[in-house]
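Visitor: fold the following, please.
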Amino acid sequence: MKLHDTIAAIATPIGSGGIAILRLSGSRAEEIITQVAAAPSGKPLPKLEDRKLTLCCIHCFGHPDALIDQALAVIMRAPRSYTGEDVAEIHCHGGFFAASKILTELLAAGARLAESGEFTRRAFLNGKTDLTGAEAVMDMIDSRSGLGLQNAARSLGGALAKKIDALREDLMAVTARISAAADYPEEIDPPAPGETAAALQSLQAKIQALLDGFETGRMLRDGILTVIIGRPNVGKSSLLNALSRSDRAIVTDIPGTTRDVIEEYIRIGGISLRLLDTAGIRSGAGEVEQIGIERALSHAREADLCLFVIDSAEGITEEDKKIAEQLKDKHFLLLLNKTDREARITPEEARQELGIALQNIIQTAAPKDGPVIGIDTLETAISRMFLSGHLNPGEVYLSNTRQRDALLKSRDAIARAAEADSADLPYDLLYVDLEDALSALGEITGVTVQEEIIDQVFSRFCVGK
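Guide: Here you go, the predicted model:
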């Protein structure tokens, strides 16, 4: 990767649309645009005014008469730009061919095709953002819920970086105190008894609080992995259709209709559910259906939430009890379905037989002809389970494993230092562990990050970002 090149890429999704945007970054950005753009009058394009859209005609490089499109051009000069370099954009008509043709001409004029995430990588290297801000950009793009978007926006605004920087400052204060006492024992008194232990305990608690929010942050970004599970013909597919307000799944009275996993995203109370309808679980299934059952059980093991569906008109069967046993360590709601028919079991009887709290038992029905029953109650229960008491308004949550793993390394290094302190070991041993903890915290924002970690972060980005 040559950081002094001027790079170019299409910054908007490929396909039909009103506008497509091509982005350039580098010292030759304006020069390259003027080689493929002219004023509407046909005269050379004048020097672009900073941050002002200018109407122009785009032509082939070296062939001013070969017009491609009429567009708008804009320049954002360094350092007041996204990357910290001169950034130029062409806003042309949307469509695959027009944008691709213009990009070809920009490359012919001297630009280089950008690599994945190279624009944001240059922003990081030029001090316009840190790694938490760069990763927040991807979280905003990938977010599937309003609350996930808000969390990413807070991180993009520096909320997470401020927390990490505050931790590093506190840790550096402890490290500097120990280092000074070790290097100049005759001039500097050692920390008072219990002083280091108290400081390390406080740091551990703050780091643990951030780690405890990881699952919340992940679910805000990716959605709650929700698996609908139960025996065949209990109404799982009908419930998927009712929750998604669509005819996403085929519904028949034939057992085993659903043999593979059907996926749909829905939104409840600002959060997203990644909803999976799975094959009905039963013994004696054929080879193809058995593959679907194994996938259903695998997804259930990974799920954040299981919606366990029972046919209330049939009551609780031995197969239902076996499924309930596999879900005992999971977050799950029991749905007594088909309550539009004569029920053979009540919520109280289900509570006694399966040991489930009444508030987690919901009566539902999705008849072919008639209103859906219990979906609003189900959505309220899901919101209560995952939102009430879990979300702190204005708080920022970790949302990716790289950040979490770095925090874990820092926490473990501080724990080793605390053990060395309690054993009254030499300060040199504490210092080594505290330096490891500082380095791990620095990986989160990029202060002490290695090149391979930077490559890993930006490989997730699209080319135009």
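Visitor: for the rest of this, base every contact and every neighbour count on C-alpha atoms.
Guide: Noted.
Visitor: burial measure for residue 393, as a count.
Guide: For residue 393, the count of nearby residues is 8 (other CA atoms under 10 Å).
Visitor: can you give me the helices in the stretch 301-450 of the chain?
Guide: 318-326, 347-354, 375-386, 401-422, 427-445 (DSSP state H, counting those that start in this stretch).
Visitor: most tightly packed of the ones you listed?
Guide: Across those, averaging neighbours per residue (mean count of other CA atoms under 10 Å) puts helix 427-445 on top, at a mean of 21.
Visitor: looking at the helices of the stretch 301-450 of the chain, which is closest to residue 76?
Guide: helix 427-445 (26.1 Å; CA to CA).
Visitor: what helices or strands is the longest helix anywhere in the chain leaning on?
Guide: Longest helix in the chain by number of residues (criterion: DSSP state H): helix 159-183. Counting contacts by 3 or more CA pairs under 8 Å, 6 or more residues apart in numbering; DSSP states H and E, helix 159-183 packs against helix 131-142, helix 195-212, helix 427-445.
Visitor: got the contact list for it?
Guide: If you take CA atoms under 8 Å, 6 or more residues apart in numbering as the criterion, helix 159-183 is touched by 130, 132-133, 154-155, 188-191, 196, 199, 203, 206, 396-398, 427-428, 430-431, 434-435, 438, 441-442, 444-445.
Visitor: looking at the helices of the stretch 301-450 of the chain, spot the one closest to residue 297.
Guide: For residue 297, the closest of those is helix 318-326, at 8.8 Å, according to CA to CA.
Visitor: distance to residue 110 added to the helices and strands packed on helix 159-183, as CSV?
Guide: Below are the helices and strands packed on helix 159-183 laid out as CSV (distance: least, CA to CA, whole Å):
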stretch, distance to residue 110
helix 131-142, 27
helix 195-212, 46
helix 427-445, 34
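Visitor: which one of the helices of the stretch 301-450 of the chain lies closest to residue 264?
Guide: Here helix 375-386 is closest among the helices of the stretch 301-450 of the chain (CA to CA), at 15.4 Å.
Visitor: to check against the first, give me the structure of this:
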Amino acid sequence: MSESTIAAISTPQGSGGISIVRMSGGSSFDIIKRIFKPFNKRELDRIKDNRMMRYGHIEKDGRVYDEVMVNFMKGPNTYTREDICEINCHGSMISVKDILNLLLDEGCDLAEPGEFTKRAFLNGRIDLSQAEAVLDIINSTNELSQKQGLKQLSGLLREKIEDIRDIQLEALSRIEYSINFTEDGQDLPLDDIISYVERANDEIKKLLSTANKGKLIKDGIETTIIGKPNVGKSSLLNVLLNENRAIVTDIPGTTRDSITEYINLGNLTLKINDTAGIRETEDKVEKIGVERSRELAEDADLVIAIFDRSRDFDQEDKIILDIIENKNAIIILNKLDLDSKIKKEDLGNNFKVIETSMISRDGIDKLEEAIFEIFDTKDLNKESLIITNLRHERLLNLAKEKIENALKDIKSQVPIDCVEVDLRSAYDDLGLIIGETVSDEIMDKVFREFCVGK
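Guide: I've put the predicted structure just below:
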């Protein structure tokens, strides 16, 4: 445990009903006892007041800082496994900052980003994957991402990684026995070792197969709206957002650069890019925007291609169809209130076609239904554990590569002690996921993403 006692504001900045200033460390009780004056005059007691809310004032040298509720929690059964004290004060930034500054004057150190959770990890309460899950829950943008964060926080990923490492240990122990306790030419049969290594590899593959789903859950569905100028792309974005985020005019080329917004659609989050209209143009700035539109469409998980049904189908429309070929795409025929000059046959049979009006919002419900058909949340909910963290995915891929190299070497009759190097390294890679072996550099990188106070 750390010798210092840290303090930070644990609630978001700004005015509110209540704010919380938190301390963690061995001096927490002594500090709060010096500055807290209970309303009923009974002094704080380390044992009797453990996990009890006490009402009173924060005072020092005759100054009353605020009327508060104080909750002292005795370690080790706390978030950090250290003594913790939380001061619930009024949600005024003046009160909150004054109380924090008083705690610093009384001997606390200002907590670094994520330091409370870092102490929980260092003191053995949670592993590194669980620490990262705390951040995922805080940053979750939809119900699915929150559920996956809670599953990871419960230790589900740690248990799975430990199971795979146990399988690897079975293989490694047999290799160690062959190296150290058998005579030349009397190694243990390789079939048992191969069986354990293949089992470990299969389990890693199962986890990795969920990574693409994890990206959609955590980062949102990368969605790009494309079309010719003035067909209703920005209007669609505004309808989905229920606000005038994008400029809408009758002048073609108004949107010259992409606009990105996030919206929640049921259990899904869409990261929507409204792009510059795709057309032939001599304007240098607009040309850059058109090229950017193509790039965003190429990288998107979902493309929504909008066509103006009141205009004739032309060469530029054909270019848009070429862009969305072999993509998850939905076609919108916009301006339902006007006579149609585009036939559905012109658009082929590969995509869902929806007719809409951005003025009356007709067809928007069908667009949402079409998105749910492509990205079935029921299928996502079936997965008990989904890899949502890029660091975890990278380490799993490294372990998989080394295990497959080891399998290849075993079957090629490479000396068993050479095989052990790859297997041992893969074992360590999996340990990095849960923090069994972790450097200060990795820890700093993980906890740097946290807010101060968590």
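Visitor: and the TM-score between them?
Guide: Scored against TM-score structural alignment, normalised by the length of structure 2, the superposed chains reach a TM-score of 0.94; 453 aligned residues with a CA RMSD of 2.1 Å.
Visitor: ok, back up a step: corresponding residues in structure 2 for the longest helix of structure 1?
Guide: Aligned by TM-score structural alignment, helix 159-183 of structure 1 corresponds to residues 156-180 of structure 2.
Visitor: quick one: that stretch to structure 1 mean distance?
Guide: Mean deviation of stretch 156-180 of structure 2 relative to structure 1 after superposition (mean CA distance after the TM-score superposition for structure 1): 1.1 Å.
Visitor: show me what counts as buried in that stretch.
Guide: For stretch 156-180 of structure 2, burial by neighbour count (16 or more other CA atoms under 10 Å) applies to 156-158, 161-162, 164-165, 167-169, 171-172, 174-175, 178-179.
Visitor: what does residue 330 of structure 1 correspond to in structure 2?
Guide: Checking TM-score structural alignment: residue 330 of structure 1 goes with residue 327.
Visitor: can you check residue 120 of structure 1 too?
Guide: So, by TM-score structural alignment, residue 120 of structure 1 is matched to residue 117.
Visitor: returning to what we had before: out of the helices and strands packed on helix 159-183 of structure 1, nearest to residue 255 of structure 1?
Guide: Nearest to residue 255 of structure 1, of those and by CA to CA, is helix 131-142 at 36.5 Å.
Visitor: that closest one aligns to what range in structure 2?
Guide: Aligned using TM-score structural alignment, helix 131-142 of structure 1 spans residues 128-139 in structure 2.
Visitor: chain center to the matching stretch: distance?
Guide: Put simply, stretch 128-139 of structure 2 sits 8 Å off its chain's centre (CA atoms, centre = their mean, to the nearest Å).
Visitor: ok, residues contacting that stretch?
Guide: Residues outside stretch 128-139 of structure 2 that contact it (CA under 8 Å, 6+ apart): 117-118, 121, 145-146, 149-150, 152-155, 157-158, 218, 433-435, 446, 449-450.
Visitor: what of stretch 31-43 of structure 1?
Guide: 44-46, 55-62, 64, 88, 105-106, 109-111.
Visitor: which of the residues in that stretch are buried?
Guide: 32, 33, 34, 35, 36, 37, 38, 39.
Visitor: in helices, which of the residues you listed fall?
Guide: Mapping these onto helices (DSSP H) picks out 32, 33, 34.
Visitor: will you turn those residues into CSV that also has distance to residue 337 of structure 1?
Guide: CSV is the format used below for these (distance: CA to CA, whole Å):
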residue, distance to residue 337 of structure 1
32, 64
33, 63
34, 66
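Visitor: map residue 342 of structure 1 onto structure 2.
Guide: So, by TM-score structural alignment, residue 342 of structure 1 is matched to residue 339.
Visitor: what sits against the nearest residue to that match once chain neighbours are set aside?
Guide: Among residues not flanking residue 339 of structure 2 along the chain, residue 310 sits closest, at 5.7 Å (CA to CA, 6 or more residues apart in numbering). Applying CA under 8 Å, 6+ apart to residue 310 of structure 2 gives the contacts 335, 338, 339, 340, 341, 342.
Visitor: now rank those by neighbours and give me the top one.
Guide: Ranking the contacts of residue 310 of structure 2 using other CA under 10 Å puts residue 335 first, with 22 neighbours.
Visitor: that one against residue 358, yeah?
Guide: Yes - Residue 335 of structure 2 is within contact range of residue 358, at 7.0 Å (criterion: CA atoms under 8 Å).
Visitor: residues touching the counterpart of residue 277 of structure 1 in structure 2, list them.
Guide: Residue 277 of structure 1 maps onto residue 274 of structure 2 when the alignment is built from TM-score structural alignment. By CA under 8 Å, 6+ apart, residue 274 of structure 2 lies in contact with 224, 225, 226, 233, 234, 237, 258, 259, 260.
Visitor: can you add secondary structure, neighbour count and distance to residue 408 of structure 2 and give the residues you listed back as a markdown table?
Guide: Shown next, in a markdown table, are the contacts of residue 274 of structure 2 (DSSP: H, G, I helix; E, B strand; the rest coil; neighbours: other CA atoms under 10 Å; distance: CA to CA, whole Å):
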| residue | secondary structure | neighbour count | distance to residue 408 of structure 2 |
| --- | --- | --- | --- |
| 224 | strand | 29 | 42 |
| 225 | strand | 28 | 46 |
| 226 | strand | 30 | 47 |
| 233 | helix | 30 | 52 |
| 234 | helix | 28 | 54 |
| 237 | helix | 23 | 52 |
| 258 | coil | 19 | 47 |
| 259 | strand | 16 | 48 |
| 260 | strand | 16 | 46 |
